[in-house]
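I'll drop the sequence and a predicted model, then ask my questions.
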Amino acid sequence: MSFTDYIKKMLTGQSRSSDSAELSASQTTSSKTEKSGPTILAIDTASTSLSTAVLINGEVKGELYEDMERGQAEHLMSFISQSLEAAGIEFDAVDGIAVTVGPGAFTGMRIGLSTARALGLARKIPVVGVSSLEAVAYGVSERDQQGRNILVALDSKRNEIFAQAFDGRKRPLSAPECVAPRQALMIAPPGDTLLAGDATPRLLTAAAHAPDAFYDTTAPGLPRAGNVARIAASRWDSGENLAPVPMYLRAPDAKRIEDQGPKKDK
């Protein structure tokens, strides 16, 4: 069953008995083929872009990416459908869904997470979270890295940035933080450090008089769904993926009415 047909059935509330039969047939067919690792649908909407991809036997297929500050909710389903079609599989063949949990834009995080949860619930398959910061670090090439540490900096659209340090094997060296650019530089361990992420220009400016050397990379400044899928697959059996809940590092811009103004005396 195509992804579009599957969504139509979800929306119309049709019985899943036929779905179960189709899934059973699909599994019988796929069992004849050697499978190496899970088939993962990956989604990223946590920043100012939209990206989807499918990982099959360790190979990324059907990856789509587009800068998109608004309109992610309207385009996400179409992107998923196109990625599945380009990968040459139907939605029934997906073993799990990986989604970025932030840090990033509040609305974007909610779009990706709510969609991933709904699809996972409908199919009864796992939904796992991946940090946006780690997904960017994963995109740094070995040619750029050469064993050096990485400092990922993502734009929060405010004075602060989201930052986290990683070692030469892309393992976290610090917790994700929301800090000023100069404070972010202090997160990096001593020595030469590569900068990655869309807030890199702000860090390079702040690093002009830093005692250590900081270098730009050719890595994409925002997460790519293909890397999100690879990270999720590497932790699939160990269960070390993050829970599919938003990673908030700062308070939301919009406050509830009862949170505004002075507190009333009881």
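The structure has been received and is ready for your questions.

from here on, contacts and neighbour counts on C-alpha atoms
Fine.

could you find the closest non-adjacent residue to residue 80?
Closest residue to residue 80 in three dimensions, ignoring its sequence neighbours and counting by C-alpha to C-alpha, 6 or more residues apart in numbering: residue 52, at 6.1 Å.

name the element residue 18 belongs to?
Element membership of residue 18 [criterion: DSSP states H and E] is helix 17-30.

this is the comparison structure:
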Amino acid sequence: MLLAFDTATPAITAAVHDGTAVRAESTQVDARRHGELLLPTVDEVLREAGVKLDAVTGIVVGVGPGPYTGLRVGLVTAAAFGDALGVPVYGVCTLDGIAYAAGQADDLDGPFVVATDARRKEVYWARYGDPRTRITDPAVDRPADIADEVAGLPAVGAGAALYPEVFTGVRPQAPVHQSAAALAALASERLARGEEFLPALPLYLRRPDAQVPAGYKLVMPK
């Protein structure tokens, strides 16, 4: 019984998967309320699935890449659940979940690209050979700098939709944000094949927006 969630994108999404199918899923899009909405969303999917928290045998969490503040909410929560329940925590690249969902919603069966909004006029992105197979490491770049690499490829995700002049193959029928249902289904497949997972550690790919001001003086009590 897997409990999956992801807060690496503006979507706060959670799902319960019983190893065969998704039992419940809930997704809200709000880039500023990850901390406020995640636990109620988890409660909602557990209740809808008719599952008590202590019946969960594994936690699946999106590890990004994603902005610092939102991403850490999901990872800290996953670590807390895993520790409290004594169950493993399986890390999955957020872009992999979007790619898998795109394969379910579209007829993508060849190379394509997934891109999410990284802010600062950049995108988090990776290339895929098919919905289950990532062929490049996740990266963060300005869209113009990767135009040659993504030219002509089908593209999915909110980042691709923001820059259609670069991601010219945007698939409007594909999902824009993460789906915990897809994340859980992908993890279930990987578990069945005995594949390894990423550690439940954040893929930030760059320093957080919040920085200590230059010339900051530490004042110690006398």
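Alright, I've got the coordinates. Not measured: the values here are computed from a predicted model.

picking up where we left off before, burial count for the corresponding residue of the second structure for the residue nearest to residue 80 of the first structure?
Counting by TM-score structural alignment, residue 52 of the first structure corresponds to residue 14 in the second structure. Using other C-alpha atoms under 10 Å, the number of residues around residue 14 of the second structure comes to 32.

residue 14 of the second structure should be in a strand, yeah?
Yes - with DSSP: H, G, I helix; E, B strand; the rest coil as the criterion, residue 14 of the second structure is part of a strand.

picking that back up, enumerate the positions of the helix holding residue 18 of the first structure that are buried.
19, 23 (16 or more other C-alpha atoms under 10 Å).

where does it end up in the second structure?
Aligned by TM-score structural alignment, helix 17-30 of the first structure falls on no residue of the second structure.

give the other helices and strands that the next helix or strand after that helix contacts.
Going down the chain from helix 17-30 of the first structure, the next helix or strand is strand 40-44, by DSSP H and E. Secondary-structure packing of strand 40-44 of the first structure (3 or more C-alpha pairs under 8 Å, 6 or more residues apart in numbering; DSSP states H and E): strand 49-56, strand 96-100, helix 106-123, helix 225-234.

show residues contacting strand 40-44 of the first structure.
50-56, 94-100, 112, 116, 223-226, 228-229, 233 (C-alpha atoms under 8 Å, 6 or more residues apart in numbering).

and residue 105 of the first structure, how far from residue 132 of the first structure?
11 Å (C-alpha to C-alpha, to the nearest Å).

oh, I was asking about residue 241 of the first structure
Noted for residue 241 of the first structure: a distance of 13 Å to residue 132 of the first structure, by C-alpha to C-alpha.

same question, residue 247 of the first structure
With distances taken as C-alpha to C-alpha, residue 247 of the first structure is found 9 Å from residue 132 of the first structure.

and the two? which has more neighbours close in?
Between residue 247 of the first structure and residue 132, residue 132 has the larger neighbour count (other C-alpha under 10 Å), namely 29 against 20.

can you find the partner of that one in the second structure?
Under the pairing rule here (TM-score structural alignment), the equivalent of residue 132 of the first structure within the second structure is residue 94.
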